[in-house]
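>>> I would like the atomic coordinates for the input below:
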Amino acid sequence: MFKFLKDVNREMRKVTWPKSNELTKYTIIVIMTVIFVSVFFTVVDLGISQILELL
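Purely as a prediction, here's the structure:
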């Protein structure tokens, strides 16, 4: 168990973490993607609902 945690610590030191501006950019991209997908599926759901009401 201790060897595992020691290895994890060693590997985490090798990780290159994003800079502040990169992190902001990636966060905005993720939020915009979530909004786009949400709107897309809402429109598709409303469209399917309207088609089913016509039948």
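>>> C-alpha from now on. contacts and neighbour counts both.
OK.
>>> D45: neighbour count?
For D45, the neighbour count with other Cα atoms under 10 Å is 12.
>>> distance between the helix or strand where K6 lies and the chain's centre?
Assessed by DSSP states H and E, K6 sits inside helix 2-14. With Cα atoms, centre = their mean, to the nearest Å as the basis, helix 2-14 stands 26 Å off its chain's centre.
>>> Going C-terminal from it, what's the next secondary structure element?
Going down the chain from helix 2-14, the next helix or strand is helix 20-54, by DSSP H and E.
>>> For the comparison step, fold the sequence that follows:
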Amino acid sequence: MTSLTQFFRNVSSEMRKVSWPKRKELTGYTVTVIVTVTILALFFAGIDQIISRSVRFILGL
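Just a heads-up that it's a prediction; the model follows:
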């Protein structure tokens, strides 16, 4: 049990050392991730449609 208590003390100590992002930075990062994911999703959906239509055309479906 001592090692578990020590582990949580160490975790608490390390968490105090973490440099957390400010609200403005966090908002900027979040917007960047959402925009990037959306663009990539649209890109891959378009590529999927092109490949699907090409395969259907080749197979004559």
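>>> hang on, the earlier thing: can you check which part of structure 2 the helix holding K6 of structure 1 sits on?
On structure 2, the counterpart of helix 2-14 of structure 1 by TM-score structural alignment is residues 5-17.
>>> quick one: buried residues of the helix holding K6 of structure 1?
Within helix 2-14 of structure 1, no residue counts as buried by 16 or more other Cα atoms under 10 Å.
>>> That one vs structure 2 - mean distance after superposition?
When structure 2 is overlaid, helix 2-14 of structure 1 sits 0.3 Å from its aligned residues on average, using mean Cα distance after the TM-score superposition for structure 1.
>>> tell me what that helix is packed against?
With contacts defined as 3 or more Cα pairs under 8 Å, 6 or more residues apart in numbering; DSSP states H and E, helix 2-14 of structure 1 has no helix or strand neighbours.
>>> one step back: any residues touching the match of helix 2-14 of structure 1, and which ones?
Contacting residues not belonging to stretch 5-17 of structure 2 are not present [Cα atoms under 8 Å, 6 or more residues apart in numbering].
>>> corresponding residue for I39 of structure 2 in structure 1?
By TM-score structural alignment, I39 of structure 2 lines up with F36.
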